[in-house]
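K.L.:
Fold the following, please.
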Amino acid sequence: MSNMKNIRFYITPPHPCSYLDDRAARMVFIDPVRDLDLSTLSELSRQGFRRSGDFIYKPECHHCRQCLSSRIPAEEFQPDSSQRRAINRNKDLRMAIRSTRHATDIHYRLYARYIIERHADGDMFPPTREQFEKFLVTGGANSFFIEFWLNDRLMVVATCDPLDDGISAVYTFYDPDENKRSLGTFAIMQQIEWARANRLPYVYLGYWVPQSEKMRYKSNFLPIEVLLDGRWQRISRPMTVTEMDILVKRLSRDESIQDYKRLR
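P.N.:
Coordinates of the predicted model:
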């Protein structure tokens, strides 16, 4: 049974936004508690919260609501041609599943390479073993890696949290030298397949930020559901430039958002 009634919520002071330049952000977070029960973590995910290490949080910015929680309905997802190519390029990889608590030096070295070569301008640079442990290894009670190997070479790791209605895609890291393989896309596709195989309806992808270039890839996975005004609403086709502009304007003005039924 969920322990939502016993959770205490806090809010941070304004700080620079990680997604949009020249914006301030605030986060609502719960007491840093390890080993939340499955039901509570699942309910928090449905309400738009996200786990990062020991912290469960969601953005709460009064003048900007662009951080939209997103999830993929696994059974109804239809890959496009580029996503099918990503699958075909990686047919030579072998999948393995392991608890994050069984992470090794091999996992850390791949993570460190990925951060250094792909995210040297981010807040996780420079990578450290302590950071890796707190962020991905010890934060989730039952978190696991979906990992792919080329013979004895680790290529990609998708860190996942189990939920009662799916999995949460916590963080993915991969070999930064393998540009032609589209390993980021491949990892999401494999998380969708894992959810399907385990008869779980959703893959929670975290926040889709319409004006953020680095978050835009999430809208390539269709259909996708986003949490708008407390309701999960489905987008089943790519948005036009005009539709995107309208959405961004409404999110930025703190107005009520209309139901996007025409995108279904």
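K.L.:
drop to CA atoms for contacts and neighbour counts, all remaining ones
P.N.:
Noted.
K.L.:
which non-adjacent residue is nearest Asp22?
P.N.:
Pro16 (7.3 Å; Cα to Cα, 6 or more residues apart in numbering).
K.L.:
residues contacting that neighbour?
P.N.:
By Cα atoms under 8 Å, 6 or more residues apart in numbering, the contact list for Pro16 reads 22-25.
K.L.:
And the residues you listed, which of them are buried?
P.N.:
24-25 (16 or more other Cα atoms under 10 Å).
K.L.:
Second chain to compare with the first, below:
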Amino acid sequence: MTEHFPSKIGLSQQFSCSYLPEQQEQLLVILDPSCYTPARFEGLLELGFRRSGDQIYRPHCPKCSACQSMRIPAKRFIASKSQKRKFKKAINDFSVTVSHKERDEYYPLYEKYISLRHSDGSMYPPNRLQYESFLFCHWLPITFLELWHESKLIAVAVTDTMPNSLSAIYTFFDPDYEQYSLGNVMIMVQIDHATKLDKDFVYLGYQIDSCKKMRYKSQFLPSQRFVNDVWIDQVS
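P.N.:
Next comes the predicted model:
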């Protein structure tokens, strides 16, 4: 690791965890302005940090360590037979495009996704301010990997771009196409995009084994988890 732990760090108040409601969540928040560049942020990703909007943070919960950063070594990824089948079907039926600017179609798709797929979560009901403050960032280049069914936008993977890696921020898709497993497909689209750009890693955020909604990430192998401040290979 090339990045040192920043000296200017804040600690948030405790609040109820949105993934494990019985737990209290607390965050370390980066306060040093010099950290807010793609290269410095990439070093912080290696230390288990992540971004939400313009803010860089890492869980620092008083009684829980369930959140483990997860990344895919893009050039070593081997899709399972099921993943290959889903990816091939989606690529045959739809088209992938890359955009570096937000489109008007994004927010209606996001709103539909949250309303129909996550009406029991902390992001419901959706609104534009929440959407913008969560997904977008003023100091980092963002790539939007899109999936289109002819002229209809059906999925967007919001992806941060750093010198040697990509970071998957959030994917939203049309629930009418749920049978295509678009959440999993868009992770493979990000991994494929990373290999084309010769990036080393795709960061997938935090894996929480005890949270059912998060378990899908563990299906992508080989992967690495950040456990006790060390990246550990996961092959099964």
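K.L.:
Would you reformat the contacts of Pro16 of structure 1 as CSV and include secondary structure and distance to Arg129 of structure 1?
P.N.:
Below are the contacts of Pro16 of structure 1 laid out as CSV (DSSP: H, G, I helix; E, B strand; the rest coil; distance: Cα to Cα, whole Å):
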residue, secondary structure, distance to Arg129 of structure 1
Asp22, coil, 31
Arg23, coil, 31
Ala24, strand, 30
Ala25, strand, 28
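K.L.:
in structure 2, which of the contacts of Pro16 of structure 1 remain in contact?
P.N.:
Retained in structure 2: 22-25, out of the contacts of Pro16 of structure 1 (criterion both residues aligned by TM-score structural alignment, their matches' Cα atoms under 8 Å).
K.L.:
Redo those residues as TSV? Include distance to His62 of structure 1.
P.N.:
Shown next, in TSV, are these (distance: Cα to Cα, whole Å):
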residue	distance to His62 of structure 1
Asp22	15
Arg23	11
Ala24	10
Ala25	9
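K.L.:
Show me which of the residues you listed is closest to Ile7 of structure 1.
P.N.:
Ala25 (22.4 Å; Cα to Cα).
K.L.:
Who are the contact partners of that closest one?
P.N.:
So Ala25 of structure 1 contacts 14-17, 59-61 (Cα under 8 Å, 6+ apart).
K.L.:
And the furthest pair within the kept ones among the contacts of Pro16 of structure 1?
P.N.:
Checking the kept ones among the contacts of Pro16 of structure 1 with Cα to Cα, the most distant pair is Asp22 and Ala25, at 10.0 Å.
K.L.:
and the longest helix seen in structure 2, how far from structure 1 on average?
P.N.:
The residue-count maximum for a helix in structure 2 (DSSP state H) belongs to helix 182-196. Compared with structure 1 after fitting, helix 182-196 of structure 2 deviates on average by 0.5 Å (mean Cα distance after the TM-score superposition for structure 1).
K.L.:
The following helix or strand past that helix packs against which elements?
P.N.:
Using DSSP states H and E, the helix or strand that directly follows helix 182-196 of structure 2 along the chain is strand 201-207. Using 3 or more Cα pairs under 8 Å, 6 or more residues apart in numbering; DSSP states H and E, the elements in contact with strand 201-207 of structure 2 are strand 68-73, strand 165-173, helix 182-196.
K.L.:
If I take strand 201-207 of structure 2 and strand 165-173, what angle do their directions form?
P.N.:
60 degrees (axes from the mean of the first three to the mean of the last three Cα atoms, to 10 degrees).
K.L.:
from the middle of its chain, how far away would strand 201-207 of structure 2 be?
P.N.:
Chain-centre distance of strand 201-207 of structure 2: 6 Å, with Cα atoms, centre = their mean, to the nearest Å.
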